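**Q** Below are the sequence and a predicted model for it; my questions follow.
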Amino acid sequence: MTSKRRTFTKEFKLEAASLVLEQSYSVPEAARSLGVGETALRRWVQQLSDERSGTTPKSKALTPEQQKIQELEARVNRLEREKSILKKATALLMSDEMNNIR
């Protein structure tokens, strides 16, 4: 018998972490009332705290601002890769053209 890993939405994680950070619930108390593990809740609280201080998380962001930052960083990376490919293709085409002229 295999147990299925539970998944939680970003909204749920954000609300759960907010209980601890904003409403002064203790981690064990909030974890018990929400039915989640203390370790997971501590991780979400730490991530939300880091995001609010301006640190971009390595995992999926909880706050909308950090989510947008992650999307933009991914787009920049993709565009930089495309630019690099185009530079290489241009150099290759130019070298072929120079060889044909001679």
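**A** Cool, got the structure.
**Q** rest of the way, CA atoms for contacts and neighbours
**A** OK.
**Q** Grab the longest helix from this protein for me.
**A** Counting residues, the longest helix found in the chain (DSSP state H) is helix 64-101.
**Q** alright, now check it against this:
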Amino acid sequence: MKQAKADRGEGPAGALTTGEREELVWLRRKVREQEATIEVLGKATAFFAQDKVR
């Protein structure tokens, strides 16, 4: 019931609509994926930087 009100714009201030909640879940997943990619790239950079020093 509360979610239906939020979807109609009748909920409390700051209440997220279903669409906004879905987008938030998607965005958080995307951030996790990008953080994992950045971590892998950082490790690869460190690996290849060590290889150059030798």
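**A** Done, it's in. From a predicted model like this one, the values you see are computed outputs, not experimental measurements.
**Q** Report the distance from the longest helix of the first structure to the chain centre.
**A** 23 Å (CA atoms, centre = their mean, to the nearest Å).
**Q** Please name every helix or strand in contact with it.
**A** When contacts are defined as 3 or more CA pairs under 8 Å, 6 or more residues apart in numbering; DSSP states H and E, helix 64-101 of the first structure packs onto no helix or strand at all.
**Q** and that helix, which residues are buried?
**A** Going by neighbour count (16 or more other CA atoms under 10 Å), the buried part of helix 64-101 of the first structure is Gln66, Gln67, Gln70.
**Q** which stretch of helix or strand covers Gly54 of the first structure?
**A** Gly54 of the first structure belongs to no helix or strand when assigned by DSSP states H and E.
**Q** ok, it - how many residues close by?
**A** By other CA atoms under 10 Å, 11 other residues sit near Gly54 of the first structure.
**Q** same deal with Gln47 of the first structure?
**A** 24.
**Q** same check, this time on the one 5 residues further on
**A** Taking other CA under 10 Å as the neighbour definition, Arg52 of the first structure ends up with a count of 14.
**Q** quick one: it from Gln46 of the first structure, how far?
**A** Distance, Arg52 of the first structure to Gln46 of the first structure, using CA to CA, to the nearest Å: 10 Å.
**Q** and what of Arg78 of the first structure?
**A** Counting by CA to CA - Arg78 of the first structure and Gln46 of the first structure are separated by 29 Å.
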